[in-house]
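Trainee: Below: sequence and its predicted model.
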Amino acid sequence: MKDYIRKRVLEVANYIYQTRATVRQAAKIFGVSKSTIHKDVTERLSEIDENLSQRVKEVLEFNKAERHIRGGEATRRKYLKEKKE
């Protein structure tokens, strides 16, 4: 694995773990695709740091479990905004 990829993987993983960010949020911050972030934290990270990989996996699973709530909240805000106009 090239050094710049290894560095990005660790930076992304630490960011996700510390901020509990979603893959989409991390992709926006680091300027790469969601697919790249996902591959970094699910495949590449386990080769570098298994302990950090497990902690990030827990965050990703939590975010996945909460995804339907965030989507519902976004829809609610959308319709509230339309109602005010």
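Mentor: Everything's here; your move. Numbers count the residues shown, from 1 in each chain.
Trainee: contacts, neighbours, all on C-alpha from now
Mentor: Noted.
Trainee: Tally up the residues packed near Arg24, please.
Mentor: Arg24 has 14 neighbours, counted by other Cα atoms under 10 Å.
Trainee: Which residues are in contact with the residue nearest the centre of the chain?
Mentor: Among the residues of the chain, the one closest to the centroid is Val23, at 2.2 Å (Cα atoms, centre = their mean). Contacts for Val23 (Cα atoms under 8 Å, 6 or more residues apart in numbering) come out as Ile16, Lys34, Ile37, His38, Leu60.
Trainee: Comparison target, given below:
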Amino acid sequence: MPPQSPAYIVKIMYAGDFIVKDYIEERAVEIAGYIIETKATVRQTAKQFGISKSTVHKDCTDRLQQINPSLARAVRNVLDVNKQERHIRGGMATREKYLHLGE
């Protein structure tokens, strides 16, 4: 095996970074499509993709804004509606919980 120069090693590391960056960008776009299509919440999206809620939020707000600003605006609209409705959803969940406790 030939000796590897530090420059060669750095090029390999950079190539790896680009692969990861491409994967993250693809994931951000895929997540955005899912949220827009299904009107899903951050929690539902995180569960669907097997990632954390903070990763979904970071992908949809920061990363997507740099990749595709118009898509980011569309996702932001869905997330804003979900945020406005969450107190209603929470109240319904609590109501269901106590209805089932009385049975």
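Mentor: Ah, there it is. Bear in mind the structure is a predicted one, so any value in this text is a computation, not a measurement.
Trainee: follow-up on the earlier one: can you tell me how far the residue mapped onto the residue nearest to the centre of structure 1 from structure 2 sits from Thr55 of structure 2?
Mentor: Alignment note (TM-score structural alignment): Val23 of structure 1 maps to Val42 of structure 2. Separation of Val42 of structure 2 from Thr55 of structure 2 (Cα to Cα, to the nearest Å): 9 Å.
Trainee: ok, now Thr41 of structure 2?
Mentor: 13 Å.
Trainee: between these two, who's got more neighbours?
Mentor: Thr41 (20 against 13).
Trainee: How about the more buried one: what's its closest non-neighbour residue?
Mentor: Nearest non-adjacent residue to Thr41 of structure 2, counting by Cα to Cα, 6 or more residues apart in numbering: Asn82, 6.3 Å away.
Trainee: tell me which element that neighbour falls in.
Mentor: Here Asn82 of structure 2, judged by DSSP states H and E, is contained in helix 69-101.
Trainee: so that helix matches what in structure 1?
Mentor: The aligned range for helix 69-101 of structure 2 is 50-82, by TM-score structural alignment.
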